[in-house]
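J.: Just the structure for this:
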Amino acid sequence: MRFADFHPGMIIEAGPRRVDEEEMLAFARRYDPQWFHVDAEAAVEGRFGALIASGWQTCGIAMELAVRAALHDSESFASPGVEQVRWPHPVFAGDELRLRAEVLEVRTSRSRPELGVLSWRWYLLNQHDKEVLELRATSLFDLRPAAARA
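T.: The predicted structure follows:
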């Protein structure tokens, strides 16, 4: 999508995206090696009764879906940050996740009018419509002509 295609109130959906145990383990072993992410036997005895995906992996999956649905081939080039990251429910192996993103604000930067600013709230839902991630993100877009961006 192009920056001009976004408008407040717009809903963007993507997915589903299946999460498997091998992927969960590989991510957790490298980036978040807490016992409930990497030790299946111990996780069975834990609060959730099974391995759960790292919340950071969940964020990455949401990003993957946002790129596929909206940011691929856009003028997007960076983000100044993310606000209010929440993981209300865990992600388990075999879950099918889908993104529902709501556009909150679309504007040009007050100080740099060649930059587009998109504020949106992402919800990642599993196959039971349980919310596994909620965050508010800001994406920046380069609004200069294509030749100037090259």
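
J.: from here on, contacts and neighbour counts on C-alpha atoms
T.: Will do.

J.: ok, R121 to D142 distance?
T.: Here the criterion is CA to CA, to the nearest Å. By it, R121 lies 21 Å from D142.

J.: V19 now?
T.: 33 Å.

J.: same deal with V103?
T.: 18 Å.

J.: Going by residue numbers, what spans are helices in the protein?
T.: Under the criterion DSSP state H, the chain contains helices at 21-31, 35-38, 40-44, 55-66, 146-149.

J.: and among these, the most buried is which?
T.: Comparing the helices of the chain by mean neighbour count (mean count of other CA atoms under 10 Å), helix 35-38 comes out on top with a mean of 22.

J.: tell me which strands and helices it is in contact with?
T.: When contacts are defined as 3 or more CA pairs under 8 Å, 6 or more residues apart in numbering; DSSP states H and E, helix 35-38 sits against helix 21-31, helix 40-44.

J.: one more, for comparison:
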Amino acid sequence: MAGLYLEQFEVGAVIRHTLTKSVTESDNMLFSVMTLNPQPLHIDFDFAAKSEWGRPLVNSLFTLGLMIGISVHDTTLGTTIGNLGMTNTEFPHPVFHGDTIRCETEIKSVRESRSRSDRGIVEFEHRAFNQDGVLVARCTRQAMMLKTRQA
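T.: Coordinates of the predicted model:
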């Protein structure tokens, strides 16, 4: 698997993920409908046109999921036991249809589990930027990670 094991994470390291995605109208509509979110800023073009934004906003929870999803291949693919939590989630600038999102992840802390010797906890700060380099999302995530398997 491409994910890293606990011992491979270094505090302060910044991983610039190569995977990017242009967000489409379909992404936003499907996500909003699938999550039963009727917010007209996301799904009603007429309503959104009359808002201060002048067009639909991409659902912020889609943006959060995309940001973390982009990070998976380089960080946790096959080596995570599970997410423990997300804190300090911010959306400082809106995402619109057609924006291309790129992400980076900074390793904030790494520690071994106090109760299980085969794992530990990594704290990530994920950051997402649009095609103009504007920060559109940030969150701190804690994940339970496997240690390298011993022979």
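
J.: and V82 of the first structure, which of the helices and strands packed on helix 35-38 of the first structure is closest to it?
T.: helix 21-31 (19.2 Å; CA to CA).

J.: which secondary structure elements does that closest one contact?
T.: Secondary-structure packing of helix 21-31 of the first structure (3+ CA pairs under 8 Å, 6+ apart): helix 35-38.

J.: and for the helix it packs on, what are the contacting residues?
T.: 24-25, 28-29, 42-43, 46, 50-54 (CA atoms under 8 Å, 6 or more residues apart in numbering).

J.: go with 6 Å
T.: 25, 28, 43, 51-53 (CA atoms under 6 Å, 6 or more residues apart in numbering).

J.: Onto which residues of the second structure does it map?
T.: For helix 35-38 of the first structure, the aligned range in the second structure is residues 40-43, judged by TM-score structural alignment.

J.: Off-centre distance for that stretch?
T.: Distance of stretch 40-43 of the second structure from the chain centroid (CA atoms, centre = their mean, to the nearest Å) equals 21 Å.

J.: again, but for stretch 107-120 of the second structure
T.: Relative to its parent chain, stretch 107-120 of the second structure has a centroid offset of 21 Å by CA atoms, centre = their mean.

J.: how long is it end to end?
T.: Distance between the two ends of stretch 107-120 of the second structure: 14 Å, counting by CA to CA.

J.: Give me the range in the first structure that it lines up against.
T.: So stretch 107-120 of the second structure sits over residues 103-116 in the first structure, by TM-score structural alignment.

J.: where does the alignment partner in the second structure of N126 of the first structure sit relative to G65 of the second structure, distance-wise?
T.: Aligned by TM-score structural alignment, N126 of the first structure pairs with N130 of the second structure. For N130 of the second structure, the distance to G65 of the second structure (CA to CA) stands at 15 Å.

J.: A137 of the second structure too?
T.: Distance of A137 of the second structure to G65 of the second structure, computed by CA to CA: 10 Å.

J.: give the contact list for I15 of the second structure.
T.: Shown in contact with I15 of the second structure (CA under 6 Å, 6+ apart): 104-105.

J.: Map it onto the first structure.
T.: Aligned partner of I15 of the second structure by TM-score structural alignment: I12.

J.: Which position in the first structure pairs with T76 of the second structure?
T.: Aligning on TM-score structural alignment places T76 of the second structure opposite L71 in the first structure.

J.: ok, the nearest residue to that match once chain neighbours are set aside - how many residues close by?
T.: Of all residues not flanking L71 of the first structure in the chain, M1 sits nearest, at 6.1 Å (CA to CA, 6 or more residues apart in numbering). Per other CA atoms under 10 Å, the neighbour tally for M1 of the first structure reads 15.
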